[in-house]
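In: Generate coordinates for the sequence data below:
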Amino acid sequence: MKIAVAGGTGTVGRHVVDVAAARGHATVVLSRSCGVDLRHGAGLAAALTGVDVVVDATGVSTQAAERSREFFRAVTTHLLRAEREAGVGHHVVLSIVGVDRAPHGYYAGKALQEELVRAGGVPWTLLRTTQFHEFARQVLGQVRVGPLDLVPVMRSQPVAAREVAERLVDLAEAPPAGPARDLAGPQELRLVDMVRAYARATGRRGPVLAVPLPGAFGRALRDGTLIPGGDVDHGRQSFAQWLTTAPAR
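Out: Presented below is the predicted three-dimensional model:
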């Protein structure tokens, strides 16, 4: 099988490439570093020649709803159009638990992405997961006030990016299935505790303070909206286990 990975150099995408190759699949990375501009569609037609499945693990660094929608609208539209023209038979997309219940900020773009995939004319499978263990690293240092690192008050159930990749390849190897079972980590944690633990493990000094965000999205972070229900699959690696091998910033 030939699998193309959109965002194949990112947090999850690089693992998808590794897992697929280890299972004997031919892989194609769809990223600017490999000559494909997903936002404008340049290079997509050639890259999808002979591809059986596209796994979309793209992302954008923003919390602005409009910028997120703009990114995912462009990328998803170009991907689906190119897949239809190339005869790709399966589109597997990575999304986030709770986007339908809290379509705000970054999640607004992911909610739009899901809508486009459902209506895009390419047989699809959608996997929603919780935040990755690497989320703690991404959040640390984003907002600083003097010596303080500020992070949102948030309930999370982090999952290993490698295990997400394994599930995505499992789904790519199977027929299109529509919505797949959600995948979450083995335990619920507070984001501030994750960030503090990551800071200690990597030698980062200074206090980390949790601050409640205003508005509907802030409430969703705090009230468990982004925590999956009972009928989900759970990853094996805990956040504490991941910390033993977590790289510094």
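In: use CA for all of it now, contacts and neighbours both
Out: Fine.
In: Pull the contacting residues for Asp233.
Out: Arg181, Asp182, Leu183, Ala184 (CA atoms under 8 Å, 6 or more residues apart in numbering).
In: Weed out the non-buried ones from these.
Out: Asp182, Leu183, Ala184 (16 or more other CA atoms under 10 Å).
In: ok, now which residue in this protein is the farthest from the centroid?
Out: Going by CA atoms, centre = their mean, the residue of the chain most distant from its centre is Gly146, 30.8 Å out.
In: For that residue, give its distance to Thr225.
Out: Per CA to CA, to the nearest Å, Gly146 is found 31 Å from Thr225.
In: and if you look at Val51?
Out: Remark: distance between Val51 and Thr225 (CA to CA) = 37 Å.
In: Identify, by residue count, the longest helix of the chain.
Out: Secondary structure of the chain per DSSP state H: the longest helix is helix 65-86.
In: And it, what's buried?
Out: Result for helix 65-86 [16+ other CA under 10 Å]: buried residues 65, 67-69, 71-73, 75-83, 86.
In: Also stretch 231-240?
Out: Within stretch 231-240, the residues that qualify as buried are His234, Gly235, Gln237, Ser238, Phe239, counting by 16+ other CA under 10 Å.
In: just how off-centre is that stretch within its chain?
Out: 16 Å (CA atoms, centre = their mean, to the nearest Å).
In: With stretch 167-178 instead?
Out: 16 Å.
In: Endpoints of it, how far apart?
Out: End-to-end distance of stretch 167-178: 14 Å, with CA to CA as the criterion.
In: Pull the residues that contact it.
Out: Contacts of stretch 167-178 (CA under 8 Å, 6+ apart): 3, 16, 19-20, 53-55, 90-92, 94, 123-127.
In: element containing Gln138, please.
Out: Applying DSSP states H and E as the criterion places Gln138 in helix 135-139.
In: I'd like to know which elements the helix or strand just after that helix is packed against.
Out: Remark: after helix 135-139, the chain's next helix or strand is strand 143-145, criterion DSSP H and E. Judged by 3 or more CA pairs under 8 Å, 6 or more residues apart in numbering; DSSP states H and E, the packing partners of strand 143-145 are strand 148-152.
In: One more, please, to line up against the first structure:
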Amino acid sequence: MRLAVAGGTGTVGRLVVEAARSRGHDVVVLSRAAGVDVTSGSRVDEALAGVDAVVDVTSTATRSAAASEAFFRSVTTALLDAGQRSGVGHHLVLSIVGAAQAPHGYYAGKALQEGLVTGGPVPWTLLRTTQFHEFARQVLGQARIGPVDLVPVMRSAPVAAAEVADRIVDLLEAGPAGRVRDLAGPEELRMVDMVRAYARATGRHGRVVAVPLPGGFGRALRDGTVLPGPDTDRGTQTFSTWLDRLG
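Out: Presented below is the predicted three-dimensional model:
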């Protein structure tokens, strides 16, 4: 198959590209470096010519609901419209467990994205996963007061990005399937423990303190709303194994 990966230079996107190519698929990476801007729609039609399936694993670094919604509205609309014009037969979108139940902050954009895809003109697959192991690295240093790193009080079941990438390629090869089973990691952890372990493993010094976020989103992070349900598929790589492999 000829596949187009939007967000193909990101954490999971790079792995999707590698996994797809290793299975013999022809992969087009949609990125500004390749002259394609999925936020504005520039050259997206050209890039999707002859493409069988589109994978959207884009993301944006924001905690603002308005900014997240604006980003995912632009990207998803551009990909769906160009995909329809180009005759793309499958649009796969990667979302987050709990996005629809806690549409706040960044999750607001993901919830909007899900609605656009499931109500859109291109046959689709929706895969929701929990946070990747790499999320601990992203959280560390985002909020700091002097030598103290602040992280949100959060329960998570982190999953290996490589296992997500393999599942995505499996789903692409199977064809449009609607909403499929969620994918999560094998264990539940506290985010503060993950960040502390990552800091130790990478030689980062200083205190890491958990702080409850206010409002509905903070409550969802604490009460298990963003945790996987009983029908979720589980990956096998633990967070500690991922840390060991960093070395």
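In: Fetch the TM-score of the aligned pair.
Out: Put the two chains on top of each other and the TM-score (TM-score structural alignment, normalised by the length of the second structure) is 0.99; 247 aligned residues with a CA RMSD of 0.7 Å.
In: what's the distance between the residue farthest from the centre of the first structure and Val208 of the first structure?
Out: 11 Å.
In: try Ala177 of the first structure
Out: Noted for Ala177 of the first structure: a distance of 42 Å to Val208 of the first structure, by CA to CA.
In: So which of the contacts of Asp233 of the first structure sit within strands?
Out: Leu183, Ala184 (DSSP state E).
In: lining up the contacts of Asp233 of the first structure with the second structure, which overlap?
Out: Among the contacts of Asp233 of the first structure, the contacts conserved in the second structure (both residues aligned by TM-score structural alignment, their matches' CA atoms under 8 Å) are Arg181, Asp182, Leu183, Ala184.
In: distance of the third one from Arg200 of the first structure?
Out: In this structure, Leu183 of the first structure and Arg200 of the first structure are separated by 28 Å, where distance is defined by CA to CA.
In: Near His205 of the second structure, how many other residues are there?
Out: By the measure other CA atoms under 10 Å, the count of residues near His205 of the second structure is 12.
In: do the same with Asp223 of the second structure
Out: 12.
In: do Thr130 of the second structure as well
Out: Neighbours around Thr130 of the second structure, by other CA under 10 Å: 24.
In: now do the one 10 residues further on
Out: Other residues near Leu140 of the second structure number 20, with proximity taken as other CA under 10 Å.
In: Report the separation between it and Val195 of the second structure.
Out: In terms of CA to CA, Leu140 of the second structure sits 6 Å off from Val195 of the second structure.
In: is it true that Ala111 of the second structure touches Val97?
Out: No - shown here, Ala111 of the second structure and Val97 do not form a contact pair, counting by CA atoms under 8 Å, at 10.2 Å.
In: Name the nearest residue to Arg190 of the first structure, sequence neighbours excluded.
Out: Leaving out its chain neighbours, the residue that sits closest to Arg190 of the first structure by CA to CA, 6 or more residues apart in numbering is Arg155, at 4.9 Å.
In: Settle it for me: which of Ala177 and Val208 of the first structure has more neighbours?
Out: Val208 (19 against 15).
In: so who does that one touch?
Out: Going by CA under 8 Å, 6+ apart, Val208 of the first structure touches Leu148, Asp149, Leu150, Val151, Val192, Val195, Arg196.
In: Where does the fifth one sit, in terms of helix or strand?
Out: Same thing as Val192 of the first structure. helix 191-201.
In: Please enumerate residues in contact with that helix?
Out: Looking at what lies outside helix 191-201 of the first structure - CA under 8 Å, 6+ apart - the contacts are 136-137, 139-140, 151-156, 205, 208-210, 239, 243-244, 246.
In: Pull out the buried residues from those.
Out: Among the contacts of helix 191-201 of the first structure, those classed as buried by 16+ other CA under 10 Å are 136-137, 139-140, 151-156, 208-210, 239, 243, 246.
In: sorry, back to before: list the ones among the buried residues of stretch 231-240 of the first structure that fall in helices.
Out: Members of these lying in helices (criterion: DSSP H): Phe239.
In: and the two most separated of the buried residues of stretch 231-240 of the first structure?
Out: The span of those, defined through CA to CA, is set by His234 and Phe239 at 12.8 Å.
In: coming back round to it: for the contacts of Val208 of the first structure, which entry has the maximal number of neighbours?
Out: Tallying neighbours with other CA under 10 Å puts Val195 at the head of the contacts of Val208 of the first structure, with 26 neighbours.
In: Which residue ranges of the first structure form helices?
Out: Here the first structure has its helices, by DSSP H, at 13-22, 44-47, 65-86, 106-118, 135-139, 161-173, 191-201, 215-223, 239-243.
In: can you list those helices in TSV and add distance to Asp37 of the first structure?
Out: Below are those laid out as TSV (distance: least, CA to CA, whole Å):
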stretch	distance to Asp37 of the first structure
helix 13-22	16
helix 44-47	7
helix 65-86	9
helix 106-118	17
helix 135-139	24
helix 161-173	22
helix 191-201	33
helix 215-223	31
helix 239-243	32
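In: Hmm, Val159 and Gly185 of the second structure touching each other?
Out: Yes - under the criterion of CA under 8 Å, Gly185 of the second structure makes contact with Val159 at 3.9 Å.
In: Please enumerate the shared neighbours of the two.
Out: The contact lists of Gly185 of the second structure and Val159 share Thr130, Gly235, Gln237, Thr238, where a contact means CA under 8 Å, 6+ apart.
In: a markdown table please, covering these and showing distance to Val164 of the second structure.
Out: Shown next, in a markdown table, are those (distance: CA to CA, whole Å):
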| residue | distance to Val164 of the second structure |
| --- | --- |
| Thr130 | 10 |
| Gly235 | 8 |
| Gln237 | 11 |
| Thr238 | 14 |
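In: show me what contacts Gln237 of the second structure?
Out: Applying CA under 8 Å, 6+ apart, the residues near Gln237 of the second structure are Val159, Ala160, Gly185, Pro186.
In: ok, which pair from those is furthest apart?
Out: Every pair in these was compared (CA to CA); the two farthest apart turn out to be Ala160 and Pro186, at 9.7 Å.
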